[in-house]
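Asker: Predicted model, plus sequence, below.
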Amino acid sequence: MGLIGEVVLLPFAPVRGSAWVIRQVLEEAERLYYDPATVRAELAALEEQLTAGEIDEDEFDRREDELLDRLEIALAHGTGN
């Protein structure tokens, strides 16, 4: 983009900067959400909750399925450790 384009778009610089920051935050959140190490840690914590009697079998099964789906997606996209 040339100098004239930059001057014309200058009033929108804060919006463009904010959009970039939001994009970066979302990308990092998604990376952490699908990180296999994070998912495995959540699975271990979930099993501890079941063992301690904090959740019942139905809740465990539901949440375990969600975590295993996340892990499957992560491994399919090559983000596995």
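Answerer: Good, I have the coordinates.

Asker: C-alpha from now on. contacts and neighbour counts both.
Answerer: Noted.

Asker: hey, where'd the strands end up in this structure?
Answerer: Per DSSP state E, the chain has no strands. Nothing in it meets that criterion.

Asker: Helices of that one, start to end?
Answerer: 3-9, 13-33, 36-51, 57-76 (DSSP state H).

Asker: Adding mean neighbour count, write these out as a markdown table.
Answerer: Formatted as a markdown table, these follow (neighbours: other CA atoms under 10 Å):
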| stretch | mean neighbour count |
| --- | --- |
| helix 3-9 | 10 |
| helix 13-33 | 12 |
| helix 36-51 | 15 |
| helix 57-76 | 15 |
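
Asker: then this one, side by side with the first:
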Amino acid sequence: MGLVKELLLLPFAPVRGSAWVIEQVVNEAERIYYDPATVRAELGRLEERLEAGEIDEEEFDRAEDELLDRLETALRNDVGHGNGTHI
């Protein structure tokens, strides 16, 4: 039955292949987005922007909260370490 199924689904192979590629790209994007080292680096750049006067306290607080939420999510789910865990 497996061979028949594969033959019947053969016309859909490009779609299945594209879906796999898209899934891999999304997984890698999530890994980078939630990587604790990346988030910490962004926090450092954010603080530099505040000190340089490029942003005000309100914008800093909003962006810092978003970054800290990402960091918390990453540490809670152990995301960003290439272990295949998904959010």
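Answerer: Nice, I can see it. What you see is a predicted model; the values in this text were computed from it and never measured.

Asker: Not counting sequence-adjacent ones, nearest residue to Asp56 of the second structure?
Answerer: Once flanking residues are discounted, Asp56 of the second structure sits nearest to Leu50: 6.4 Å by CA to CA, 6 or more residues apart in numbering.

Asker: Show the contacting residues for the one you found.
Answerer: With contacts defined as CA atoms under 8 Å, 6 or more residues apart in numbering, the neighbours of Leu50 of the second structure are Asp56, Glu57, Phe60.

Asker: swap in Tyr33 of the first structure?
Answerer: Taking CA under 8 Å, 6+ apart, we find Tyr33 of the first structure in contact with Val39, Arg70.

Asker: measure it to Glu6 of the first structure for me?
Answerer: Taking CA to CA, to the nearest Å as the measure, Tyr33 of the first structure falls 36 Å from Glu6 of the first structure.

Asker: just Ala13 of the first structure next, same as before
Answerer: From Ala13 of the first structure over to Glu6 of the first structure the distance is 9 Å, taken as CA to CA.

Asker: what's the answer for Val21 of the first structure, then?
Answerer: The value you get for Val21 of the first structure to Glu6 of the first structure, if CA to CA is used, is 20 Å.

Asker: His77 of the first structure too?
Answerer: His77 of the first structure is 37 Å from Glu6 of the first structure, by CA to CA.

Asker: how much space between the residue most central in space within the second structure and Met1 of the second structure?
Answerer: Centroid-nearest residue in the second structure, with CA atoms, centre = their mean: Glu30, separated by 1.6 Å. Distance, Glu30 of the second structure to Met1 of the second structure, by CA to CA: 37 Å.
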